[in-house]
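Peer 1: take this sequence and fold it.
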Amino acid sequence: MIKVLIVEDDPMVAFINKQYLDKIGNIKALGPVTDEEEIIEILEKEKIDLILLDVFLPKKNGIEILKSLRIKKYLVDVIIISAANSSDEIKKAFAYGTVDYLIKPFNYERFEESINKYKLRYEILNKELDIKQGDIDSLYSKHIKGYDVPKGLNKLTLDKIIKILEADYNKMWSVREIAFNLNISNVTVKKYMDYLEEIDKIFVETTYGNVGRPEFKYKLKNSINKN
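Peer 2: Below is the predicted model:
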């Protein structure tokens, strides 16, 4: 389970962020806290994977806190969530190692995209086996480029399915496994897999159980991001 520390001085925003994290699932949210001392106190006690960090805080600017954490050798991942939108602040944030920057106000879909992308990063960088180039490439991919989602399918859902497949390029995924990860029906997943098969973006393997009923398993083709 990923541990996320919320650093935010607005109780309502902190509450919304926690609600969003709970909705995404498999995340333990801590906080909120509002200053560097509290952050470090928690980092010394807990293995925090990700900090959601505001910029406008009562005691010290969030960008300066991020800089200070790096100087003190805390390598915890950080996503900035703030109304601060000057190019100087954003450049500094990325220079100090933030993995994403969300400008308030933002919608749930953008928040979910950021957290799911972080989850992929977390899974890849915490592998026990050696990391492959394809794993790193998947962190920066835009998924399928230049495609039109047909009527009846949703691009956001398709992107979520592709992210699942990208989590392990060598794994053959069943419809049931994908449906379980995304909390959607098997029938819905099968529609998207049929579409990906139709546009030649996945390999399909058919196996038969004891009762002779076929089960389909899928994995991405390496060319999926090379259109």
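
Peer 1: when you work out contacts or count neighbours from here on, use the C-alpha atoms and nothing else.
Peer 2: OK.

Peer 1: and the strands in the protein?
Peer 2: Per DSSP state E, the chain has strands spanning 2-7, 27-33, 50-53, 77-82, 98-103, 173-174, 202-208, 214-220. These are given in chain order.

Peer 1: winner for burial among the ones you listed?
Peer 2: strand 50-53 (a mean of 24; mean count of other CA atoms under 10 Å).

Peer 1: how about the helices in the protein?
Peer 2: Under the criterion DSSP state H, the chain contains helices at 11-24, 36-45, 62-71, 87-95, 108-125, 133-140, 155-166, 175-182, 186-198.

Peer 1: can I get the ones you listed in a markdown table including mean neighbour count?
Peer 2: Shown next, in a markdown table, are these (neighbours: other CA atoms under 10 Å):
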| stretch | mean neighbour count |
| --- | --- |
| helix 11-24 | 15 |
| helix 36-45 | 14 |
| helix 62-71 | 18 |
| helix 87-95 | 14 |
| helix 108-125 | 16 |
| helix 133-140 | 14 |
| helix 155-166 | 18 |
| helix 175-182 | 16 |
| helix 186-198 | 16 |
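
Peer 1: to check against the first, give me the structure of this:
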Amino acid sequence: MIRVLVVDDDVRVAHNHHKLVETLDGFESVGMAHTARNALEMVEELRPDLVLLDIYLPDESGVTVLRRLRGAAHALDVLVITAMRDAETVQASMQTGAVHYLLKPFPFSELRDRLQRYAEARSALDSVTEAEQSDVDRVYGLLRAQETTAAPASLPKGLSQVTAQLVVDTLRAADTDLSAVELGSRAGLSRVSARRYLDHLATIGTVELRMRYGSAGRPEHRYRWVGEHGSPRTR
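Peer 2: Got it, this is the predicted structure:
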């Protein structure tokens, strides 16, 4: 069984995640924490295999908790679940070893998918004594987002992979079209920066660009996620 500790300042959200974990074969929710201090105490006491960690906590940042967990007495993994979309927090979480970074709000199917992928990755490692490159590739592939959710691997000069993934995740989570201003506000980016990434994604076909015409002034650019099966567009 994969023992899971749920950490979220919102009691209702923590309970919902706890219930979801309990529905999955091979998983057991061993507890819920609502503060950073409580989370660190429960990790030491319960020794979970996986922590579902919110970044926003009332007493301390989840990023700080994540860094402290790297020095825990036993090995464990962390799946970040948060509404914080700024590139700095995303990058800090990745650099500190989070296996996933899931942005709120999301359908439960998204969390279920990531937990199942995590279980598959653990199982893949348990089945070998000495890993070949193909084993490593498979494990890391399972731990990363699905192909249709990933930011493009090749980016123009001046664009970063971390910020591109943030833009992709923000647009997908919106489930509607957004302007560069709206996306920038949600992701913690300037309008100009958001527009650069959105225009690139529109060029390669993963984002659809629509023009909204008002009663006066220039038309507004609206962007909608269409996934990897979109086609390149010219504007």
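
Peer 1: out of the helices of the first structure, which comes closest to residue 53 of the first structure?
Peer 2: Taking CA to CA as the measure, those were each checked against residue 53 of the first structure, and helix 62-71 came out nearest at 6.5 Å.

Peer 1: show me what that closest one is packed up against.
Peer 2: Other elements packing on helix 62-71 of the first structure under the criterion 3 or more CA pairs under 8 Å, 6 or more residues apart in numbering; DSSP states H and E are helix 87-95.

Peer 1: which secondary structure elements does the helix it packs on contact?
Peer 2: Based on contacts counted as 3+ CA pairs under 8 Å, 6+ apart, the elements that helix 87-95 of the first structure packs against are helix 62-71, strand 98-103.

Peer 1: hang on, isn't residue 167 of the second structure packed against residue 199?
Peer 2: No - Residue 167 of the second structure is not in contact with residue 199 according to CA atoms under 8 Å; the separation is 11.2 Å.

Peer 1: quick one on the thing from earlier: can I get the strands of the first structure in TSV with distance to residue 119 of the first structure?
Peer 2: What follows is the strands of the first structure, written out as TSV (distance: least, CA to CA, whole Å):
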stretch	distance to residue 119 of the first structure
strand 2-7	8
strand 27-33	10
strand 50-53	10
strand 77-82	11
strand 98-103	12
strand 173-174	18
strand 202-208	22
strand 214-220	19
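
Peer 1: to residue 131 of the first structure, which of those strands lies closest?
Peer 2: Of all the strands of the first structure, the one in closest proximity to residue 131 of the first structure, counting by CA to CA, is strand 214-220 (17.6 Å).

Peer 1: okay, that closest one sits on what stretch of the second structure?
Peer 2: On the second structure, no counterpart of strand 214-220 of the first structure exists by TM-score structural alignment.

Peer 1: any chance of JSON lines for the helices and strands packed on helix 87-95 of the first structure, columns distance to residue 159 of the first structure?
Peer 2: Shown next, in JSON lines, are those (distance: least, CA to CA, whole Å):
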{"stretch": "helix 62-71", "distance to residue 159 of the first structure": "31"}
{"stretch": "strand 98-103", "distance to residue 159 of the first structure": "18"}
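
Peer 1: among these, which is nearest residue 17 of the first structure?
Peer 2: For residue 17 of the first structure, the closest of these is strand 98-103, at 11.9 Å, according to CA to CA.

Peer 1: that closest one vs the second structure, average distance?
Peer 2: Average distance, strand 98-103 of the first structure versus aligned residues of the second structure after superposition (mean CA distance after the TM-score superposition for the first structure): 0.4 Å.

Peer 1: ok so, going back, closest one to residue 141 of the first structure among the strands of the first structure?
Peer 2: Nearest of the strands of the first structure (CA to CA): strand 214-220, 13.1 Å.

Peer 1: please name every helix or strand in contact with that closest one.
Peer 2: Under the contact definition 3+ CA pairs under 8 Å, 6+ apart, strand 214-220 of the first structure sits against helix 155-166, strand 173-174, strand 202-208.

Peer 1: for residue 167 and residue 199 of the second structure, indicate the residue with more neighbours.
Peer 2: Residue environment comparison for residue 167 of the second structure versus residue 199 gives the larger neighbour count to residue 167, 27 against 18, counting by other CA atoms under 10 Å.

Peer 1: wasn't that one part of a helix?
Peer 2: Yes - Residue 167 of the second structure sits within a helix when classified using DSSP: H, G, I helix; E, B strand; the rest coil.

Peer 1: now do the same contact list for it.
Peer 2: Residue 167 of the second structure sits next to 183, 187, 194, 197-198 when contact means CA atoms under 8 Å, 6 or more residues apart in numbering.

Peer 1: please apply the same query to residue 38 of the first structure.
Peer 2: By CA under 8 Å, 6+ apart, the contact list for residue 38 of the first structure is empty.

Peer 1: can you tell me the closest non-neighbouring residue to residue 101 of the first structure?
Peer 2: Excluding the flanking residues, the one nearest residue 101 of the first structure by CA to CA, 6 or more residues apart in numbering is residue 80, at 4.7 Å.
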